[in-house]
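>>> here is a sequence together with a model predicted from it:
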Amino acid sequence: MEIVRIGLDLAKNIFEVHGVDAQENAVLRKTLRRDAVAQFFADLPPCIIGIEACSGSHYWAKVFTDIGHEVRLISPQFVTPYVKSNKNDRNDAEAICEAISRPSMRFVPVKSAEQLEIQAVHRIRQRLVSDRTRLVNQIRGLLAEHGVVVARDISRIRHALRQIADGTYAQLGDKMVDLVCDVREELCELDHRIAAYTKRIRDLFRSNEMCQRIGRIEGIGPITATALVAAVGDRTCFKNGRQFAAWLGLVPKQRSSGGKSRLFGISKRGDRYLRTLLIHGARAVLRKAGGKSDARSLWIERMRDRRHPNVVAVALANKNARIVWAVLSGRTEYEPALSA
C-alpha cells in the first residue's frame, strides 16, 4: 500500500484519516484516538499530510515534520467546497486530502515554537485590551443613566472616575459611588496588566533581529513588528508582496464577470488583528506626513489630493505590507528612499 497524500481531520480525542495512492484511489480510511496518532504516522513512509488550520494544528505539524512527513496547513474555508454530501469528520478528512492536491491552493504558514510564544503574548494582551474596552463602555452607559456623560477617550473616563471617587458628583448615590470605585480599581488593574504585556512585547522586539529590521519602516512599531513576525512563518508561502498583502486582506474585493472588472472595498480576509495594526500605523504616518519632502511623504500628499484619507491609510498599509515581505523574504535592510 503506497500512500502519497493524507487528509487528517483534527479533534480533541478522535481523529479521522483519509489517504490516497498515486492513482488517487482511496487506500486508507481510519479512525484514531489521540494517543495513537503519533505512533501511527511514525510507522508510515514519508508522505504529504494535510491539516485544517485550527487549534493544535501547528503542534501536530511539528510532530509530523519531525517524523519525516511534509505537512500542509490549509484554511477551513478552502476545504468546504470539497466536502461531499453530508458534513462529518470522515468526509472532512477526505475533503482535506482532495483540497491539498490542488496546484493553485494557498496554504497557511507553519509557525515555529518561538512564533507561537510571541503570538500567545499578543493574544493575551489583545484580550485584556478588549476587556478594558468593554469595562469602559459599560461604566459609561451606567453613568449616563445618572446624567453623567463622559467622552469616549479613555483618559476622560479615568479622570471622571477619579472625580466621582472623590465625591465631586453630588447627584450620584453612595451605592453608585461604591460601584464606581470598584470599577476604577478593576480598570487600574487592567491598565497595569496591559502595560506589563506591552513591556514583554518591547523586550521581544529588542531581542529579535527580524523585528528590528521591519521596525524601521514608518508606521510599524514594536507591537506591529512582533505580531507580523509571529504570524508569518515560512515566507516562501507568498510568491510576492502583493500575495502577502492579499493574505492580510489589504487588497480590493473583486466581483468581475463578462469582461467587466468591478472592484470594491478591501477584502478584509486574513488576520483582523494584523490588518488593524497596519492600518492604525498608517494613520499615524499620515498625521505626520504634512510638510515633509521625502519621497514617501510626497506620495502620501499626492494620494490625499484625490482620495479619501481612509483610502490613503489602507493604501499605505498595503505598501507597508509589501515592504515587510520584501525585507523579510530578502533578508535585506529597509531603505526609505526606495519605498515611494
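In hand now; what should we look at?
>>> only C-alpha atoms from now on, for both contacts and neighbour counts.
OK.
>>> helices or strands next to the helix or strand harbouring V37 in the packing?
Secondary structure assigned from DSSP states H and E places V37 in helix 34-42. The helices and strands touching helix 34-42, judged by 3 or more C-alpha pairs under 8 Å, 6 or more residues apart in numbering; DSSP states H and E, are strand 14-20, helix 57-67.
>>> past it, which element shows up next along the chain?
strand 48-52.
>>> buried residues, stretch 311-328. List them.
Neighbour counts using 16 or more other C-alpha atoms under 10 Å place 312-328 of stretch 311-328 among the buried residues.
>>> for I300, which of the helices and strands packed on helix 34-42 is the nearest?
Closest approach to I300 among these (C-alpha to C-alpha): helix 57-67, 39.2 Å.
>>> now the angle from whatever helix or strand comes next after that closest one to strand 48-52?
Reading on from helix 57-67 to the C-terminus, the next helix or strand found by DSSP H and E is strand 70-74. Interaxial angle, strand 70-74 versus strand 48-52 (axes from the mean of the first three to the mean of the last three C-alpha atoms, to 10 degrees): 30 degrees.
>>> hey, where'd the helices end up in the stretch 101-250 of the chain?
Secondary structure of the stretch 101-250 of the chain, counting by DSSP state H, counting those that start in this stretch: helices at 113-144, 154-165, 174-207, 209-214, 222-231, 241-247.
>>> tell me which of those sits most buried.
helix 222-231 (a mean of 23; mean count of other C-alpha atoms under 10 Å).
>>> what helices or strands is that helix leaning on?
Checking 3+ C-alpha pairs under 8 Å, 6+ apart, helix 222-231 ends up next to helix 113-144, helix 174-207, helix 209-214, helix 272-288.
>>> distance to I6 added to those, as TSV?
Output for the helices and strands packed on helix 222-231, formatted as TSV (distance: least, C-alpha to C-alpha, whole Å):
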stretch	distance to I6
helix 113-144	24
helix 174-207	37
helix 209-214	34
helix 272-288	31
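>>> for these, which one sits closest to L8?
For L8, the closest of those is helix 113-144, at 21.6 Å, according to C-alpha to C-alpha.
>>> if you compare the helices and strands packed on helix 34-42, which one is most tucked away?
It is strand 14-20: most buried of the helices and strands packed on helix 34-42 by mean count of other C-alpha under 10 Å, with a mean of 22.
>>> second structure follows, compare the two:
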Amino acid sequence: MTIPTWNKTDAGVRITRIGLYVNLVMAVSKGIGGWYFNSQALVADAFHALTDLVSDFMTLGTVAFALRRPTEKFPNGYGKIESLGSLGVSSLLLFGGIAMGLFSLCPFVIFLSSFLPSFLPSKAWGRLTDGMGWGVTGYTALIHLYADFFAGGDLPEFLGHAHGHSHSHSHSDLGPNVNAAWLAAGSIVVKEWLYRSTMKIAEERKSSILASNAIHHRIDSLTSIVALVAIGGSHFLQNASYLDPVGGLIVSLMVINAGWGNTRAALMELVDVGLDDEIKESVRKASDKALALRQERLSVRAVGGSKSGQNYLVELTVEVPIGTTVRSTRALEEVLRGVVGAEVRGVKRIKVRFVEEGTDVLNEFVFKEENVSAQVEEHSHKH
C-alpha cells in the first residue's frame, strides 16, 4: 500500500501499521502453535487474527487517505473517506459479534432442546443433536438445519468422513498441550497494549475508525482469554467444556455493544450531524480568548459545524459593534482562526459569520415557497 511521505509519520497510520504486522505474526504463530500443541482454540484464534487483517487494511487505507489536503474538487477535505471506512470496520465488528453470539448460543440451545422439544421440528432436533453428539462443531449443526429448512440443501461430502472417523482415538483426543497456554497469554499482553495505544490516539483525535480498530484489538485479547481458559480448563477441570461458549457469549455481547456504538457514530458523521457539546464548548472558550485580545465589544453568538473523519469543520457567528468595516472583520477572522485552530485539536476549517449587535441572523437556507404554491395551483387547474 502506497502512503504519501507526509503521512508515514502520522501517529494513527503508525499504530495501525504496527497492529497489522502484529496480527500477521500472531496468525502465523498461533496457527503453527495450535497445530503443534493440538489446540483447536489456538487454531481458531489464528483464523480470527487473519480476519483482523481486513480491518487493519481498511483502517490503514482510509486513515492515510483522509489525511490528504483539501482540493478544489473536495473543498472540505477527505475526512468523509475515514467516516466510510469507520462504517465498514464497525460493521465488521457488529456482525462479527452477532455471529460469535449465535455460535456461542448453539450449545445452550441444544441443552434446552430436552426441555423444549417443540421449539423445532423433531427431524431438525434429531439432526442437530446427532451432529453434536458425534463431536461435530456448530458448523455441521448449522448445515444440517439448513438441509432441513431449505429445499435442496445438500450436505457436503466431507461431513460423512467426519462421522466415519469420530470414534477413532487420534492425537487430537488427548486434548491440547498445556504449553499452548503460553501463546494465548502472550497474545493477551500484546493485544491489550495495542488496544490502549490505539484507543489513546483515537480519543485524542475523536477518530471513530481508530476506535473501532482499537476495539478489534481488545476483542482479540478477550478471545485469547477464552482460549486460555479453554486450554487450562481441559487440563485442570472436569466437564469444563461449558467455559468456552459462556466466555464466547460474554465477549460477543461486548463486541455487539461496541460495534453498534461505532456504527452509529459513523452513520451520524456521514449524514453531517452537528458537533457535540464538548467540542462546541472548547471552540467557544478558544473564541472568547481570541476576542478578548481586541478592545471592541465582541461576542460569540453561535457555534456550529460538523465532523468529517478526524476533522472538525467549524462555523462561528460573531457579534460586532454597529459600523464595523469589512477590513476590520478580516483581521478579526485571522485572529479567531489562529487561536481556535491552535487550541482545539482536530479543527481543520473555520467559517466566520459577522453580524451587527442587536440584529437577527439571516437564514442561510433558501425556501422557494412561491414555486411550490405555483405548482399546486397549476395542478388544481388541470383537474
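In hand now; what should we look at? What you see is a predicted model, and the numbers here were worked out from it, not measured in a lab.
>>> superposed, what's their TM-score?
For this chain pair, the superposition-based TM-score is 0.25 by TM-score structural alignment, normalised by the length of structure 1; 131 aligned residues with a C-alpha RMSD of 6.1 Å.
>>> for W35 of structure 2, what are its contacts?
Residues near W35 of structure 2 by C-alpha atoms under 8 Å, 6 or more residues apart in numbering: V43.
>>> could the helices and strands packed on helix 34-42 of structure 1 go into CSV alongside distance to V183 of structure 1?
Listed next are the helices and strands packed on helix 34-42 of structure 1 as CSV, based on distance: least, C-alpha to C-alpha, whole Å:
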stretch, distance to V183 of structure 1
strand 14-20, 44
helix 57-67, 39
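>>> can you pull out the helices in the stretch 1-150 of structure 2?
Counting by DSSP H, counting those that start in this stretch, the helices of the stretch 1-150 of structure 2 are 11-36, 40-66, 79-112, 122-133, 138-149.
>>> counting neighbours, which bits of stretch 245-261 of structure 2 end up buried?
Buried-residue list, stretch 245-261 of structure 2, by 16+ other C-alpha under 10 Å: 245-249, 251-256, 258-260.
>>> quick one: residues in contact with it.
With C-alpha under 8 Å, 6+ apart, stretch 245-261 of structure 2 has contacts from 90-98, 100-101, 104-105, 107, 212, 215, 219, 222-223, 226.
>>> let's see it at 7 Å
With contact meaning C-alpha atoms under 7 Å, 6 or more residues apart in numbering, stretch 245-261 of structure 2 is reached by 90-91, 93-94, 97-98, 100-101, 104-105, 219, 222, 226.
>>> among these, which one has the most neighbours?
S90 (31 neighbours; other C-alpha atoms under 10 Å).
>>> tell me the angle the helix holding V37 of structure 1 makes with strand 48-52.
Using the same axes, to 10 degrees: helix 34-42 of structure 1 against strand 48-52 is 150 degrees.
>>> now helix 34-42 of structure 1 against helix 57-67, angle please.
40 degrees.
>>> for helix 34-42 of structure 1, which residues meet the burial criterion?
37, 41.
>>> so I188 of structure 2 makes contact with S224?
Yes - with contact defined as C-alpha atoms under 7 Å, I188 of structure 2 reaches S224; the gap is 6.0 Å.
>>> which element is R301 of structure 2 on?
Take DSSP H and E as the rule and R301 of structure 2 turns out to sit in strand 299-308.
>>> do the same with V339 of structure 2
Secondary structure (DSSP H and E) places V339 of structure 2 in helix 326-343.
>>> list of residues touching that helix?
With C-alpha under 7 Å, 6+ apart as the test, helix 326-343 of structure 2 has contacts from 283, 286-287, 290, 347, 350, 352.
>>> with respect to A46 of structure 2, which of those residues is nearest?
Distance to A46 of structure 2 across the contacts of helix 326-343 of structure 2 (C-alpha to C-alpha) is lowest for V347, with 40.0 Å.
>>> looking at the helices of the stretch 101-250 of structure 1, which is nearest to F78 of structure 1?
It's helix 241-247; of the helices of the stretch 101-250 of structure 1, that one is closest to F78 of structure 1 (C-alpha to C-alpha) at 13.4 Å.
>>> how close does E204 of structure 2 sit to E343 of structure 2?
13 Å (C-alpha to C-alpha, to the nearest Å).
>>> between those two, who's got more neighbours?
E343 (14 against 11).
>>> count the residues that sit near the nearest residue to V303 of structure 2 once chain neighbours are set aside.
Spatial nearest neighbour of V303 of structure 2, excluding adjacent residues (C-alpha to C-alpha, 6 or more residues apart in numbering): L316 at 4.9 Å. Neighbour count of L316 of structure 2, defined by other C-alpha under 10 Å: 21.
>>> is L316 of structure 2 in a helix, a strand, or coil?
Of the three states, L316 of structure 2 takes strand according to DSSP: H, G, I helix; E, B strand; the rest coil.
>>> correct me, but it touches A302?
Yes - assessed by C-alpha under 7 Å, L316 of structure 2 is found in contact with A302 at 6.0 Å.
>>> surely E356 of structure 2 touches E319?
Yes - if you go by C-alpha under 7 Å, E356 of structure 2 and E319 touch, sitting 5.6 Å apart.
>>> between the two, who's got more neighbours?
Taking other C-alpha under 10 Å, E356 of structure 2 and E319 do not tie; E319 has more neighbours (20 against 15).
>>> and the angle from the helix or strand containing that one to helix 79-112?
Element membership of E319 of structure 2 [criterion: DSSP H and E] is strand 311-320. Here strand 311-320 of structure 2 points in a direction 120 degrees away from that of helix 79-112 (the same axes, to 10 degrees).
>>> residues making contact with strand 311-320 of structure 2?
Applying C-alpha under 7 Å, 6+ apart, the external contacts of strand 311-320 of structure 2 come out as 79, 297-307, 346-357.
>>> next: stretch 203-213 of structure 2.
Outside stretch 203-213 of structure 2, the residues that reach it (C-alpha under 7 Å, 6+ apart) are 55, 59, 82, 85-86, 89-90, 198-199, 202, 262, 265-266, 309-310, 346.
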